[in-house]
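In: Next input, structure requested:
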Amino acid sequence: MAQLPEYVNVLYSGSSEKFDPGIIQSEMEKGLSKMRVGQHRVVVEQAAVLQFKTAEDSLAFEDWYFNTIRRIGFFTIPDARTGLPRSARFKNADIGTLEPQHGGYAVSKRSVTFEYLR
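Out: Just a heads-up that it's a prediction; the model follows:
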């Protein structure tokens, strides 16, 4: 399995995490609705920022995205809470907009959302 390249800094500060509870809900004529578990594993969405220290790193990342994971592939990232490796992919294969931070694109970033099964 591919791994997020080492030259990509993953910033989780200010990020968020959410998941779909995976339940099936039936409305009742009176009272509370009935609920049951529909999925045993749920999809978790983790927001993050990918930071690139050089313009070459941002170009190498695009090459990795198109040629290594072919836009839709899974890859290993560090978990935001535990730091342990986790298999994830980009939500909707979207790597966000490349935004310059300093001196043109010498330092840049992309806001992304990882998704994985819990």
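In: rest of the way, CA atoms for contacts and neighbours
Out: Will do.
In: all strands for this structure, in order.
Out: 2-3, 8-11, 17-19, 23-26, 34-37, 43-52, 75-78, 85-90, 99-102, 107-117 (DSSP state E).
In: To check against the first, give me the structure of this:
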Amino acid sequence: MATWPTGMRYDWRDFSETPEPVVERSQMERGVPKQRRIASDARVEVQLTLHFDTAAEIAAFETWFYTTIKAGQDFFDWPHPRTGATVQARVVGGELGALTYLRRPLDKAKRSLKIEYWRSTW
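Out: Now for the predicted structure:
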């Protein structure tokens, strides 16, 4: 299994996690709405903004993305920054966000993307 590139930096201020609900809510004609469990695992979507200091870092990440994980198709081991656990994640829809340059020599840049993983809810 592929692993997340070592030394990849992302800003904690841009880091967000959104879990999908595992219950379905049904409004009743009268009374309290009913809820029932529909899944045993929750898909968690993580928004990241990656930071690159050199053109070599940009090229290395793109090589990892396009060759190692086949343009985002494959899962990879990702060290979760909040829990410290290693989870199996993948890029949502294989969508690699826009590369935004931060200075004129076009070497320092940032890129946003979403990854997803599943966690047990039992």
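In: What does the superposition give as a TM-score?
Out: Overlay of the two chains. TM-score (TM-score structural alignment, normalised by the length of structure 1): 0.88; 118 aligned residues with a CA RMSD of 1.6 Å.
In: among the strands of structure 1, which is nearest residue 67 of structure 1?
Out: Closest of those to residue 67 of structure 1 is strand 2-3, at 11.0 Å (criterion: CA to CA).
In: So which elements touch that closest one?
Out: Where contact means 3 or more CA pairs under 8 Å, 6 or more residues apart in numbering; DSSP states H and E, strand 2-3 of structure 1 is packed against strand 75-78.
In: Where does the strand it packs on end up in structure 2?
Out: Under TM-score structural alignment, strand 75-78 of structure 1 corresponds to residues 76-79 of structure 2.
In: follow-up on the earlier one: need the strands of structure 1 in JSON lines with distance to residue 69 of structure 1 and mean neighbour count, can you?
Out: Formatted as JSON lines, the strands of structure 1 follow (distance: least, CA to CA, whole Å; neighbours: other CA atoms under 10 Å):
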{"stretch": "strand 2-3", "distance to residue 69 of structure 1": "7", "mean neighbour count": "15"}
{"stretch": "strand 8-11", "distance to residue 69 of structure 1": "15", "mean neighbour count": "16"}
{"stretch": "strand 17-19", "distance to residue 69 of structure 1": "23", "mean neighbour count": "13"}
{"stretch": "strand 23-26", "distance to residue 69 of structure 1": "31", "mean neighbour count": "12"}
{"stretch": "strand 34-37", "distance to residue 69 of structure 1": "33", "mean neighbour count": "10"}
{"stretch": "strand 43-52", "distance to residue 69 of structure 1": "16", "mean neighbour count": "20"}
{"stretch": "strand 75-78", "distance to residue 69 of structure 1": "7", "mean neighbour count": "17"}
{"stretch": "strand 85-90", "distance to residue 69 of structure 1": "9", "mean neighbour count": "19"}
{"stretch": "strand 99-102", "distance to residue 69 of structure 1": "22", "mean neighbour count": "14"}
{"stretch": "strand 107-117", "distance to residue 69 of structure 1": "14", "mean neighbour count": "19"}
